[in-house]
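J.: Kindly return the folded structure for what I paste below:
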Amino acid sequence: MKNTLKYSLLACLSAGSLMMGSCMKDDPNPAKGTPVEEASLYVIRNLYKNTDISLTKSMTSGAGITAGVVVSNAASKNLPDGIIALENVWRGQTRGLYIQVADAHKYQFGDSLRIVFEGSRLTLQDGNLILTGLDESKINVAAQGIQKKHRAISIGNLKANYTQYEATLIKVTADVEPEPAIGTTFAGEKILMDGEQNKLILSTASSSPFAGGSIAPSASFQGLSFRKGEQLELRMQTAQDMVNPSGKLYRGWPETFEEPYQVKTSYNMTATNNLVDLTTGTWYLLQSIQGNTAGRDRIVSGTQAIRFQQNLSSPAYLQMNFDMAKGASKVSFWYGAYYTDRSSTFVLESSIDQGATWIQVGEPITDAPTTTQSSMAKEATFVMNITVPVRFRIKKLGLGTSTDKISNGRLGIDDFAIYQSY
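T.: So this is what the prediction gives:
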């Protein structure tokens, strides 16, 4: 192989510099060292144009192999027989694909597979894009035990961009509707609903080992995105895929900072004492505004989000000036750096004495991603057991001007949610 590469390179050099463009090929994923004979799942999925198709190398510029990590767990018995889910990342784009095999138990969660796909077919089965007709002697397990994480996503985003998340590991935070009685099990179909009334079906086969487990009124539910006809579903794979169980989301939440529109447009509005009447109550926004710059502000829902000022030497606040009467079992919100700003450091604090004193909840957050690192904001979740009236605030620390050792950029926050005690 080395000699072949050497002779090819010499041939290009001898042909002169004008020929170099035809001799050299772009590596489709140089950061990962992906060879040119490999087509990503992103590329494979894009070959499907609303009709079944047989795959050939000519469709992928000579590439005949695709690869990815198995993210399905056959032991869960919560996917159709003979179906595995494969996920990979190419040029920062995560994509998944369902693969039909003779025995799904042969492939374990975390197995890295290389698949010769020529001669197989892409087909739509009950709404799911599936690669069928593979010669399984040409499926190679290249590595095992690869770690994969679930991506937090809103139900609304999942519905709007389903093909980006099909057959990938996702996590949604939602209530179970109607509220389940104590001891209600996972088995069957349960409606998951977020604060914006977006719905998703949590589907659990009765034969699944965890089907008899008890479901909480609200949680972050993680698993695989799946379709059953027009019905969009989430398929958990273990009982541990119900993360951070809690009481139900308070009615009227999350606070999306949408209404009234663009009332707080200055970081420090002394005339109003930085108080803003939002749909959930009165909030104190010190050195923070309602931002609406698409692609820069971290807007998860609607058309605006909260934006904190940068480079301050004193704290900035997004603070409730009212209490939640039934305590709290969980708080969640979405966050990210504004545009390409540096990250920052901020904390969640609670008060059970009407704001006289504040106590930090959990650990400081320092990993707000830029829009170039991720177009999606990150979700923060804090679990607690507060049974008395409580209020919360986000405090962005005043670390001063950003330097090579200090990061203190603008910060975006959206969809602040509070869950009743549980």
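J.: can we go C-alpha only for contacts and neighbour counts from here?
T.: OK.
J.: Against residue 349, how distant is residue 318?
T.: Noted for residue 318: a distance of 10 Å to residue 349, by C-alpha to C-alpha, to the nearest Å.
J.: and those two? which has more neighbours close in?
T.: residue 318 (22 against 17; other C-alpha atoms under 10 Å).
J.: Residue 250 contacts residue 416, correct?
T.: No. Residue 250 is beyond contact range of residue 416, at 11.2 Å (criterion: C-alpha atoms under 8 Å).
J.: returning to that earlier point: mind listing the shared neighbours of residue 318 and residue 349?
T.: Taking C-alpha atoms under 8 Å, 6 or more residues apart in numbering as the criterion, residue 318 and residue 349 both touch 393-395.
J.: Inside helices: which ones of those residues?
T.: In helices, judged by DSSP state H, none of these are found.
J.: Now tabulate these in JSON lines and tack on distance to residue 121 and neighbour count.
T.: Shown next, in JSON lines, are the shared contacts of residue 318 and residue 349 (distance: C-alpha to C-alpha, whole Å; neighbours: other C-alpha atoms under 10 Å):
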{"residue": "393", "distance to residue 121": "53", "neighbour count": "22"}
{"residue": "394", "distance to residue 121": "51", "neighbour count": "19"}
{"residue": "395", "distance to residue 121": "53", "neighbour count": "20"}
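J.: Let me have the residues you listed in a markdown table, adding distance to residue 144 as columns.
T.: Shown next, in a markdown table, are the shared contacts of residue 318 and residue 349 (distance: C-alpha to C-alpha, whole Å):
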| residue | distance to residue 144 |
| --- | --- |
| 393 | 43 |
| 394 | 41 |
| 395 | 42 |
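J.: any idea which of these is closest to residue 178?
T.: residue 393 (29.8 Å; C-alpha to C-alpha).
J.: Which elements pack onto the lengthiest helix in the chain?
T.: In the chain, taking DSSP H as the definition, the longest helix is helix 2-14. Applying 3 or more C-alpha pairs under 8 Å, 6 or more residues apart in numbering; DSSP states H and E, we find helix 2-14 packed against helix 20-23.
J.: Let's see this one next, to set against the first:
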Amino acid sequence: MSLADVRALYRGEEVTLTREKMAGAHQVVGVVISDPSSGNFPSNQVIIQNTRRKLTRGIVLQFGTPSSTPLVVGDSVVVETEGAALKSINGALHITGLQPSAVTKVKSGITVNPRTVSLEALVNKPGDYEGTLVKIVAGNITPTPTRTSTYSGDKQMTDGNGNNIILHTQSTATFAQERLWPSATYTGVPLAGVNPQAQTPTLLLSLRSINDVEDQSGPLYPGFPETFDNPSLVKDSYNMNPLRGVVDNTIDFSTGSWKLFYSIVGQTPGRDRFTGTWGIRMQDGRPANQSPYVQMNFDLPNGASKVTYIYGAYYTDASSTWWIEYSQDKGKTWKKVGPTMTEAGNWTRTATVLMDISGPVRFRLFKQGLGANNPPAVFNGRFAFDNFAVYAGVE
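T.: Just a heads-up that it's a prediction; the model follows:
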């Protein structure tokens, strides 16, 4: 039986798993995604996930005693479930009452790629991700950790938009005393739990090792990410096109004043790429060879260690070519930082650009003018992005 179907059997009360209740099935299969050897997962628990009918779901296998047959990340297993119990422990679904002999390893070394997910999606649809391997880009720890802060304990992670979970690290974890950075990209396993401060339901994200931490940086600047949400705007009024008589495209968003050049504030669901109600849409090859950009008209005081944003092609448009630029002379001159990007499709992804800039700085997203879109020779479709975030320099 798929783990999605097993999870669906739970209706608020403990369920004894029988062939009758499982429509004749008596086994589940999955790939191990937890790592008890790291010390950050209970030794009597193993977390598995599988994908059936395009649904990826996971569950905790709980044994009465620590398993005598060690299982590691990437092991494919078959689990005999007849007579075991499906129950909720602190909100997380477990299959309990298992003996080590109920689990048979059939293969090792399977690669499980994490699903990249936003904190907003985790908070709003926890059941879609609980007990599976996920990657959270630019998770921000609040309050901001100091140089001596470590992973040990429960730390609140936020996206700056009011979505919060807990980064949970056992004191016994092999990386518990490693330095905790203000922001990083985390790969781990979320499980339902309780916020230790507020005593309210939340998700607890557990890492498998220090290798699950990437793109460490300084703290997110207050007020960011910029979501470009301003309901008073009329989206077509800010496309700076002299042919249409538009000469002033400076807009005040929540973080400050921004300039939009051959770019507009878009709000078409399924076409523009945004997480709130608005996002930025940049022009394609009309008029020819113009290079759209969206730039800050203000400086941030403490340098920068990272920029992140979500992006994709507008609707079904072709991809384009773009990059991030910065200025330290109040916008008189601009320098490229990070890679040239050329991949954008009918999806939303997160870009992360690492840097080491000291002193006051401002940024812009610059889309290269390539002329009229003409695949396969020229890819220059409309480009959309949102949630532009800047992280201060590292102390």
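J.: which SS class is residue 162 of structure 2?
T.: Look at residue 162 of structure 2: counting by DSSP: H, G, I helix; E, B strand; the rest coil, its state is coil.
J.: which position in structure 1 aligns with it?
T.: With TM-score structural alignment as the criterion, residue 162 of structure 2 lines up with residue 197 in structure 1.
J.: what does residue 206 of structure 2 give?
T.: Matched across to structure 1, residue 206 of structure 2 falls on residue 235, judged by TM-score structural alignment.
J.: for residue 224 of structure 2, same thing?
T.: Aligning on TM-score structural alignment places residue 224 of structure 2 opposite residue 253 in structure 1.
J.: Show me where the stretch 51-200 of structure 1 has its helices.
T.: If DSSP state H, counting those that start in this stretch is used as the criterion, the helices of the stretch 51-200 of structure 1 fall at 155-160, 162-165.
J.: thinking again about what came up before, list the buried residues for the longest helix of structure 1?
T.: Buried residues in helix 2-14 of structure 1, defined by neighbour count with 16 or more other C-alpha atoms under 10 Å: residue 12.
J.: for stretch 358-375 of structure 2, same thing?
T.: Across stretch 358-375 of structure 2, burial judged by 16+ other C-alpha under 10 Å covers 360-373.
J.: Among the residues you listed, which are located in strands?
T.: Among those, the ones falling in strands (DSSP state E) are 362-367.
J.: Identify, by residue count, the longest strand of structure 2.
T.: Assignment by DSSP E gives strand 183-194 as the longest strand of structure 2.
J.: Not counting its own residues, what contacts that strand?
T.: By C-alpha under 8 Å, 6+ apart, strand 183-194 of structure 2 touches 33-34, 90-92, 114, 126, 129-141, 200-208, 212-220.
J.: Quick one: buried ones out of those?
T.: For those, a burial check counting by 16+ other C-alpha under 10 Å picks out 33-34, 92, 126, 129-141, 202-208, 213, 215-220.
J.: would CSV of the helices of the stretch 51-200 of structure 1 with distance to residue 356 of structure 1 be doable?
T.: Converted to CSV, the helices of the stretch 51-200 of structure 1 look like this (distance: least, C-alpha to C-alpha, whole Å):
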stretch, distance to residue 356 of structure 1
helix 155-160, 37
helix 162-165, 45
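J.: do you know which of those helices lies nearest residue 40 of structure 1?
T.: Nearest to residue 40 of structure 1, of the helices of the stretch 51-200 of structure 1 and by C-alpha to C-alpha, is helix 162-165 at 13.6 Å.
J.: so the closest one corresponds to what in structure 2?
T.: Using TM-score structural alignment, the residues of structure 2 aligned to helix 162-165 of structure 1 are 126-129.
J.: Give me the neighbour count for residue 147 of structure 2.
T.: For residue 147 of structure 2, the neighbour count with other C-alpha under 10 Å is 12.
J.: Can you tell me the residue that sits opposite it in structure 1?
T.: Under the alignment (TM-score structural alignment), residue 147 of structure 2 maps onto residue 182 of structure 1.
J.: From residue 351 of structure 1, how far out is its match?
T.: 30 Å.
J.: and what of residue 295 of structure 1?
T.: Residue 295 of structure 1 is 34 Å from residue 351 of structure 1, by C-alpha to C-alpha.
J.: The two - which one has more neighbours?
T.: residue 351 (18 against 12).
J.: which SSE is the closest residue to residue 277 of structure 1 other than its chain neighbours in?
T.: Spatial nearest neighbour of residue 277 of structure 1, chain neighbours left out: residue 283 (6.3 Å); criterion: C-alpha to C-alpha, 6 or more residues apart in numbering. According to DSSP states H and E, residue 283 of structure 1 maps onto strand 281-286.
J.: Can you check which part of structure 2 the helix or strand that that strand is followed by sits on?
T.: Downstream of strand 281-286 of structure 1, the next assigned helix or strand under DSSP H and E is strand 288-291. Under TM-score structural alignment, the alignment places strand 288-291 of structure 1 onto residues 263-266 of structure 2.
J.: Please say which position in structure 1 residue 319 of structure 2 maps to.
T.: Residue 319 of structure 2 maps onto residue 343 in structure 1, by TM-score structural alignment.
J.: hang on, the earlier thing: chain center to the match of strand 288-291 of structure 1, what's the gap?
T.: 24 Å (C-alpha atoms, centre = their mean, to the nearest Å).
J.: Could you pull out the buried residues of it?
T.: 263-266.
J.: Translate residue 41 of structure 1 into the numbering of structure 2.
T.: Under the alignment (TM-score structural alignment), residue 41 of structure 1 maps onto residue 3 of structure 2.
J.: Thought residue 25 was touching its match, still the case?
T.: No. Using C-alpha under 8 Å as the test, residue 3 of structure 2 is too far from residue 25 to be in contact (11.8 Å).
J.: For the stretch 151-300 of structure 1, just list every one of the strands.
T.: Secondary structure of the stretch 151-300 of structure 1 (DSSP state E, counting those that start in this stretch): strands at 151-152, 169-177, 188-193, 199-204, 218-228, 231-235, 242-246, 275-278, 281-286, 288-291.
J.: Noted, bye for now.
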